[in-house]
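Participant: coordinates only, sequence not included:
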């Protein structure tokens, strides 16, 4: 059998095992439930609050945006897992196996993407009952939701792999999370972006987080909601173009960065990191 095919099959099986384990482990299960439940609580209290004179409710505007934000946060999860498993020697063991890195990465994408889809379902399904005014009965809405989500994950997960390879330890993950939280704050997730200064709108449009939120809103909100968007348009072509550009960039850069990171891994480097971690605990 072709070595690449073998690696992909092994990675797929590994990813499914990790995904199943994440729903049978108490701590992981809590992490799956905590954020969606908190967001549902926020939307419940926002459900009757109107946005200006548009006739739209903040809860209605927020749900699709939060779905886009959660999809984008998959890159944080990917980064955290790669960094943690580099520290504990998992990546070193994968490197020592023929085509092990390829299988490892396939498995990681499967487990992270699968967990992300489950988290989105936990948020979306109850949200459809909590929030009024969503357009969820149209096949076109679900088709748009699907292509935006798939393209968004392809755009963001490789970026997460790059970040996980660049930062040296789990303690440095705060350097990743703070800028991402800043981008979320200005990306129209909790409040329409047109209410922000124009220069902030331009900054937000560089990030895939904004375009994921916009794509989700275009799928689930009524046509009247487009009036609060930039240019009063859903800009599907621009959404596909920007997310596609991020996807091409991530897919081009991630393999290079990961190979360089893997070459630097050794038993001595893992032991050194473990010793430093033990000293911090002590």
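Facilitator: Okay, I see it. Just so it is clear, the model here is predicted, and its values are computed rather than measured.
Participant: switch to C-alpha atoms for all contacts and neighbour counts from now on
Facilitator: Fine.
Participant: buried ones in stretch 135-153?
Facilitator: By 16 or more other CA atoms under 10 Å, the buried positions in stretch 135-153 come out as 135, 141, 142, 144, 145, 148, 149, 151, 152, 153.
Participant: this is the comparison structure:
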């Protein structure tokens, strides 16, 4: 309990530091804000088969993208950077330090994700017309999306030894975002791409947020012509279970392998890259 409470304090301190650093906050806001601007420019386009604005239809997918990028990849990046500078090794050397460390990191990244999502969502509601929001459903889907994606971020941060090695993962996630119906209805894509998109949580989180923010008539643009609430809950629930099974085991393995020699080797590699 002491370690968990220390993690709560650590998470709050880290979140406060990010939110009071204009450069960091702008960095996290840049991609979703730029995407919202692009959709606003395209607001005159319509969803195929309807008269509904394509820009408005894309907003929930942008919010889902924010959860994936800020939550999952942000946590993975934080873990790899702390491995490089020895922060994680110091946490390992403290009794129950890993519990406090992981608790703080998860809470800080979850809090940042919610703040960025709220800012983008408020801006989108002011810029776009046609929303029919159920805020309770939005909150529920956001919470489920965070629980489904944050453990994956912990797994990625444990598997990759430095921030640069995550660049390929970032590119793959961006490609996944494109085929997950964020910018254009997934039903307009080839069927095999639709099946690929449905394997991963980004599609299901986007679908759930669309069902919470858009009129029911827009379900016609989705696979099967419905919001598929049960399938959404089942798919994201499966990712939650997978993440909570994998993350503790991978984090324990990573912690066991951390040593002064491994940190020194990473610092040498960083020095060589910057030389």
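Facilitator: Cool, got the structure. All figures in this text were calculated on a predicted structure; none of them were measured in a lab.
Participant: hmm, back to that, from the buried residues of stretch 135-153 of structure 1, which land in helices?
Facilitator: With helices taken from DSSP state H, the overlap with the buried residues of stretch 135-153 of structure 1 comprises 141, 142, 144, 145, 148, 149, 151, 152, 153.
Participant: nearest to residue 31 of structure 1, of those residues?
Facilitator: Proximity of those to residue 31 of structure 1 was ranked by CA to CA; the top entry is residue 153 with 19.4 Å.
Participant: check contacts around that closest one.
Facilitator: Residues in contact with residue 153 of structure 1 (CA atoms under 8 Å, 6 or more residues apart in numbering) are 71, 72, 74, 113.
Participant: How much space separates the second one from residue 134 of structure 1?
Facilitator: Using CA to CA, to the nearest Å, one obtains 21 Å as the distance from residue 72 of structure 1 to residue 134 of structure 1.
Participant: do residue 144 of structure 1 as well
Facilitator: 14 Å.
Participant: Over to residue 210 of structure 1?
Facilitator: Using CA to CA, which is the criterion applied here, residue 210 of structure 1 is 19 Å from residue 134 of structure 1.
Participant: If you count surrounding residues, which of those two has more?
Facilitator: The residue with more neighbours, out of residue 210 of structure 1 and residue 134, is residue 210; 27 against 20, by other CA atoms under 10 Å.
Participant: wait, the more buried one sits on residue 185?
Facilitator: No. In this structure residue 210 of structure 1 lies outside contact range of residue 185 using CA atoms under 8 Å: 10.1 Å.
Participant: CSV please, covering the buried residues of stretch 135-153 of structure 1 and showing distance to residue 26 of structure 1.
Facilitator: Formatted as CSV, the buried residues of stretch 135-153 of structure 1 follow (distance: CA to CA, whole Å):
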residue, distance to residue 26 of structure 1
135, 35
141, 34
142, 32
144, 34
145, 30
148, 31
149, 27
151, 31
152, 29
153, 26
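Participant: Find the centremost residue of structure 2, please.
Facilitator: residue 68 (2.1 Å; CA atoms, centre = their mean).
Participant: thought that one was touching residue 202?
Facilitator: Yes. Judged on CA under 8 Å, residue 68 of structure 2 makes contact with residue 202 at a distance of 6.8 Å.
Participant: still on that earlier bit, what's the match for the residue nearest to the centre of structure 2 in structure 1?
Facilitator: In structure 1, the residue paired with residue 68 of structure 2 is residue 72, using TM-score structural alignment.
Participant: The aligned partner of residue 183 of structure 1 in structure 2: what's it in contact with?
Facilitator: Mapped onto structure 2 by TM-score structural alignment, residue 183 of structure 1 lines up with residue 176. If you count contacts by CA under 8 Å, 6+ apart, residue 176 of structure 2 has them with 197, 202.
Participant: In a helix, residue 176 of structure 2, correct?
Facilitator: Yes. Counting by DSSP: H, G, I helix; E, B strand; the rest coil, residue 176 of structure 2 is located in a helix.
Participant: Tell me which stretches of structure 1 form helices.
Facilitator: 3-22, 26-46, 58-72, 74-87, 90-95, 100-130, 139-166, 174-185, 198-204, 208-220, 236-264, 267-281.
Participant: which helices and strands does the first one pack with?
Facilitator: On a contact count with 3 or more CA pairs under 8 Å, 6 or more residues apart in numbering; DSSP states H and E, helix 3-22 of structure 1 meets helix 100-130.
Participant: what's the mean deviation for the helix it packs on versus structure 2?
Facilitator: For helix 100-130 of structure 1, the mean deviation from structure 2 after alignment is 0.6 Å (mean CA distance after the TM-score superposition for structure 1).
Participant: Which residue range of structure 2 does that helix align onto?
Facilitator: Helix 100-130 of structure 1 covers residues 97-127 of structure 2 once aligned (TM-score structural alignment).
Participant: Then stretch 244-263 of structure 1?
Facilitator: Against structure 2, stretch 244-263 of structure 1 falls on residues 237-256 (TM-score structural alignment).
Participant: got it, and stretch 26-35 of structure 1?
Facilitator: Going by TM-score structural alignment: stretch 26-35 of structure 1 matches residues 22-31.
Participant: what's the mean deviation for the matching stretch versus structure 1?
Facilitator: Per aligned residue, stretch 22-31 of structure 2 averages 2.2 Å (mean CA distance after the TM-score superposition for structure 1).
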